[in-house]
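*Asks:* the following comprises the amino acid sequence and a computationally predicted model.
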Amino acid sequence: MEFAEGVPCWVDVMLPDVEGGKRFYGELFGWTFDEGAGEGYGNYVQASLGGEPVAALAPKRDGRMPTAWTVYLAAPDAAALAGRIGRAGGQMIMDPMPVGPFGTMGLAADPEGAVFGLWQAGTHQGFGRQREPGSFCWTELYARDKDAVDPFYEGVFGYGGQDVGDLEEDFRIWSPAGATTGPESAIGGRALMGDDFPVEMPPHFLNYFVVTDCDAAVATARRLGGRVRDEPVDTPYGRISVLVDNQGAAFAVLQEPDQA
C-alpha cells in the first residue's frame, strides 16, 4: 500500500512486557509475531495477520515512557513536515531519524501535547492490511481546545474538515488533502474531552481495530487480563468499545454495521 501525506499508515504500542503483549493481542486479534528486529532496532516486534504487517510491539526502555499506542501519519518528506509542525505551534519530540532501510520516523506533539508519529516509508510501507477484522481502521484525537488543534492539523496536513456531531457531541472528521471531504474519505476524527474525562487525562489519540463481534472481543479482553473503559455501544458506524490491555494501553474495537 502507498499512503498519502497525513494518512495513518502504521501503529505500534510501547509495553513493559512484550511477551505478555504478544499473548494478549495474539489471542484477541489473531496476530502472529516475528522474532523481533534486534537490539539495534529497539527489539521491535512486528505483528502480522495473514502474513501481512498490521502493527508492532516495542519494549519500554524507560519506565517513565507511557504504555500507549501510537499512530504514525505518512510523511513523504519527514524533515519538511517536521518543519511545518514547528511553525504551526507543535513540537518534535524526536526529530526524523532513519531506521535502517525500513524508513524514517519521528515523533511529534500538537499544540495541546497529543503525540503522534511520522513515517517516511523505505522498504516498510506501513499496513499490509487494514479495515478488516484484526487490523487498524480509524484514529481519533481527543482534544480539549478545538480552536487550537483543528487549525493545526488542517494547516499542517491540509486535511479537509467536516463537523458531524450534534449539540451534545462536538465531533469533526478529517479527509486527506485533495480528497472530497466527507465520511467516505475520512481517515480520522477529532472529539472533545468533556466532563466525563478525568481532568488529569492529557489529550491523546485513540486507535480503533476491526472485530467481527464487539461483545465477544470485550469478553476475550477481560479474560486475558484487560479491562473495559467504555462498554459496548451502538453507533451509526458500528458497535464500539474502548478497552485497556493487560498492561495499561488503551485502544478501541469496532464491529462494523454489516457484521452486526
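*Replies:* Perfect, thanks for sending it.

*Asks:* switch to C-alpha atoms for all contacts and neighbour counts from now on
*Replies:* Noted.

*Asks:* what's next to the helix or strand where Arg222 lies, contact-wise?
*Replies:* Under the criterion of DSSP states H and E, Arg222 resides in helix 214-223. In this structure, residues lying in contact with helix 214-223 by C-alpha atoms under 8 Å, 6 or more residues apart in numbering are 24, 28, 211, 227-228, 232, 239-241, 243, 245, 253-255.

*Asks:* ok, and for it, which residues are buried?
*Replies:* When burial is assessed from 16 or more other C-alpha atoms under 10 Å, helix 214-223 yields the following buried residues: Cys214, Asp215, Ala217, Val218, Thr220, Ala221, Arg222.

*Asks:* returning to what we had before: need the max-distance pair from the contacts of helix 214-223.
*Replies:* Of all pairs drawn from these, the greatest distance, 21.4 Å, lies between Phe24 and Arg239 (C-alpha to C-alpha).

*Asks:* quick check: Val71 touching Glu140?
*Replies:* No: with the criterion set as C-alpha atoms under 8 Å, Val71 and Glu140 do not qualify as a contacting pair; they are 9.8 Å apart.

*Asks:* for the two, indicate the residue with more neighbours.
*Replies:* Looking at Val71 and Glu140 with other C-alpha atoms under 10 Å, you find the greater number of neighbours at Val71, namely 26 against 20.

*Asks:* mind listing what that one touches?
*Replies:* Pro8, Cys9, Trp10, Val11, Asp12, Phe116, Gly117, Thr139, Phe205, Asn207.

*Asks:* how about it, secondary structure?
*Replies:* Under the three-state scheme (DSSP: H, G, I helix; E, B strand; the rest coil), the conformation of Val71 reads as strand.

*Asks:* kindly report the same for Arg64.
*Replies:* Assigned by three-state DSSP, the conformation of Arg64 is coil.

*Asks:* ok, it - how many residues close by?
*Replies:* Neighbours of Arg64 using other C-alpha under 10 Å come to 7.

*Asks:* hang on, Ile85 in a helix?
*Replies:* Yes: secondary structure assignment (three-state DSSP) places Ile85 inside a helix.

*Asks:* does it touch Gln91 like I think?
*Replies:* Yes: with contact taken as C-alpha under 8 Å, Ile85 and Gln91 are classed as touching, separated by 6.3 Å.

*Asks:* second structure follows, compare the two:
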Amino acid sequence: MPTRDSAWPQGTPCWVDCQVDDTGKAREFYANLFGWEVMDSPADSGGYLMALRNGKPAAGIGPKPEGMPMPSAWTTYFAAGSADDIAGKVTAAGGQVFMPPFDVMDVGRMFVAADPTGGVFGVWEAKAHTGAGIYNEHGAYCWNELHTLGYQAAQDFYRKVYGWTYNEIGDGANFIYSTFTPGGDPAGGIMDASKTGQDMSYWLTWFQYDDVDAALARAAELGATVMMGPDDSPFGRMGVLRAPQGEVFGVIDTNVTVGEPPTGT
C-alpha cells in the first residue's frame, strides 16, 4: 500500500479535492463508491471534509466558494515549497491567479489558478497537512492529466512554472500525449484534446479501482453517469464518470492491461 507522511516534491500532484453544492450528498456517494471514511473538519474549516482510505488522507470534499459561480469539479493540487513564489511564476508565464495565496489555518498555504489554455489547478504549500497520505491504491488517486485545447502552450507554461520535462508517448497525429516529470519518475500527463470534440481544458483525476466494471455499475446505482468505458488500454481498464452533482473523474484498474504502451513518435 503506497503511503506518504512527508511533503511531496515541488511540482508533483500532491492532493485532490472536489467542490460541490452539497457536501453531505458527496460524502455519501464517495463513501459508498470508494469505501472512504469521510471525517468532519474543525468548525472554522468552512465545511471542508477529509476522506480517509485505510486511515490515510486520500481526498477532500468541500463546498463551492460563496459568490463564485462554478460547476462542481475535482481539482488537482501541485506541491510547492513556496506558494507565493509559484504564484509569481504563474502570472509571469501568462496564467491567472484567482486570488492571492492564503493560509488555511495551520495546515498549509494555497491558491487556485488557471493555465493560459484554461486548465484550473491548485497549488499547495504543505504545513500540518502534507497532502495525500495514500496513492496508487484502490480508492486513492493514481494519475492526473491535463486535457488541453492548447497543447504546446500548456507544456510551455508548466515548464516555466514548475520546470517539468516531457516524454512524448503519442503517435504525433491521432494521439498526442506526453508524460511530465518534475524530477524522477513521470507524475502525470498532458493530452492534446483539440481533436476530441472537447470544448474546454481541464485537469482530470484518475482513481485506482480494482474492478472497473464493478465501479461503473456501482456508480450508476448511486446516481452517476457513465461517460466512457469500460475500455481496455495498455495502461489499464478504465472508465470516466460524472458524479450526481456533475464533477467528472476517471477510474482505472492498472492491474488489467491490454496491448503494449506507446513509445512515442
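*Replies:* Sure thing, it's come through. It should be emphasised that the depicted structure is a prediction, and the values quoted were computed from it without experimental measurement.

*Asks:* can you pull the TM-score for these?
*Replies:* The TM-score (TM-score structural alignment, normalised by the length of structure 1) is 0.93; 251 aligned residues with a C-alpha RMSD of 1.5 Å.

*Asks:* show me where structure 1 has its helices.
*Replies:* For structure 1, applying DSSP state H gives helices covering 18-29, 78-87, 146-156, 214-223.

*Asks:* closest to Ser175 of structure 1 out of those helices?
*Replies:* Set against Ser175 of structure 1 and scored by C-alpha to C-alpha, the helices of structure 1 come closest in helix 146-156, at 9.4 Å.

*Asks:* in structure 2, what stretch matches the closest one?
*Replies:* Matched against structure 2 by TM-score structural alignment, helix 146-156 of structure 1 falls on residues 151-161.

*Asks:* same question, stretch 232-239 of structure 1
*Replies:* Stretch 232-239 of structure 1 corresponds to residues 230-237 in structure 2, going by TM-score structural alignment.

*Asks:* could you tell me the end-to-end distance of the matching stretch?
*Replies:* One end of stretch 230-237 of structure 2 to the other measures 7 Å (C-alpha to C-alpha, to the nearest Å).

*Asks:* any chance of the buried residues of helix 214-223 of structure 1 in JSON lines, plus distance to Met201 of structure 1?
*Replies:* JSON lines is the format used below for those (distance: C-alpha to C-alpha, whole Å):
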{"residue": "Cys214", "distance to Met201 of structure 1": "25"}
{"residue": "Asp215", "distance to Met201 of structure 1": "26"}
{"residue": "Ala217", "distance to Met201 of structure 1": "25"}
{"residue": "Val218", "distance to Met201 of structure 1": "23"}
{"residue": "Thr220", "distance to Met201 of structure 1": "26"}
{"residue": "Ala221", "distance to Met201 of structure 1": "23"}
{"residue": "Arg222", "distance to Met201 of structure 1": "23"}
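
*Asks:* in a markdown table: the helices of structure 1, plus distance to Gly42 of structure 1.
*Replies:* Shown next, in a markdown table, are these (distance: least, C-alpha to C-alpha, whole Å):
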| stretch | distance to Gly42 of structure 1 |
| --- | --- |
| helix 18-29 | 12 |
| helix 78-87 | 21 |
| helix 146-156 | 29 |
| helix 214-223 | 27 |
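
*Asks:* to Glu169 of structure 1, which of those lies closest?
*Replies:* That would be, of those and by C-alpha to C-alpha, helix 146-156, which comes in at 12.6 Å.

*Asks:* ranges for the strands of the stretch 1-150 of structure 2?
*Replies:* Listed in chain order, the strands of the stretch 1-150 of structure 2 (DSSP state E, counting those that start in this stretch) span 13-20, 37-40, 49-53, 56-63, 73-79, 96-97, 102-104, 108-114, 120-126, 141-148.

*Asks:* so can I have TSV of these showing distance to Ala173 of structure 2?
*Replies:* What follows is those, written out as TSV (distance: least, C-alpha to C-alpha, whole Å):
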stretch	distance to Ala173 of structure 2
strand 13-20	28
strand 37-40	43
strand 49-53	40
strand 56-63	35
strand 73-79	27
strand 96-97	30
strand 102-104	42
strand 108-114	26
strand 120-126	26
strand 141-148	15
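
*Asks:* so which of those strands comes closest to Gly133 of structure 2?
*Replies:* Set against Gly133 of structure 2 and scored by C-alpha to C-alpha, the strands of the stretch 1-150 of structure 2 come closest in strand 56-63, at 5.0 Å.

*Asks:* hmm, who's touching the closest one?
*Replies:* Residues outside strand 56-63 of structure 2 that contact it (C-alpha under 8 Å, 6+ apart): 3, 15-23, 26-27, 46-52, 131-135, 140-141.

*Asks:* just the buried ones from these?
*Replies:* A residue is treated as buried here by neighbour count (16+ other C-alpha under 10 Å); on that basis the buried members of those are 15-21, 23, 26-27, 48-52, 131-135, 140-141.

*Asks:* before we move on, the earlier item: quick check: neighbours shared by Ile85 and Gln91 of structure 1?
*Replies:* What both Ile85 of structure 1 and Gln91 touch, as defined by C-alpha under 8 Å, 6+ apart, is the set Ala108, Asp110.

*Asks:* ok, whichever residue in structure 2 pairs up with Val54 of structure 1 to Val256 of structure 2 distance?
*Replies:* Residue correspondence, TM-score structural alignment: Val54 of structure 1 in this structure matches Ala58 in structure 2. Ala58 of structure 2 sits 23 Å away from Val256 of structure 2, taking C-alpha to C-alpha as the criterion.
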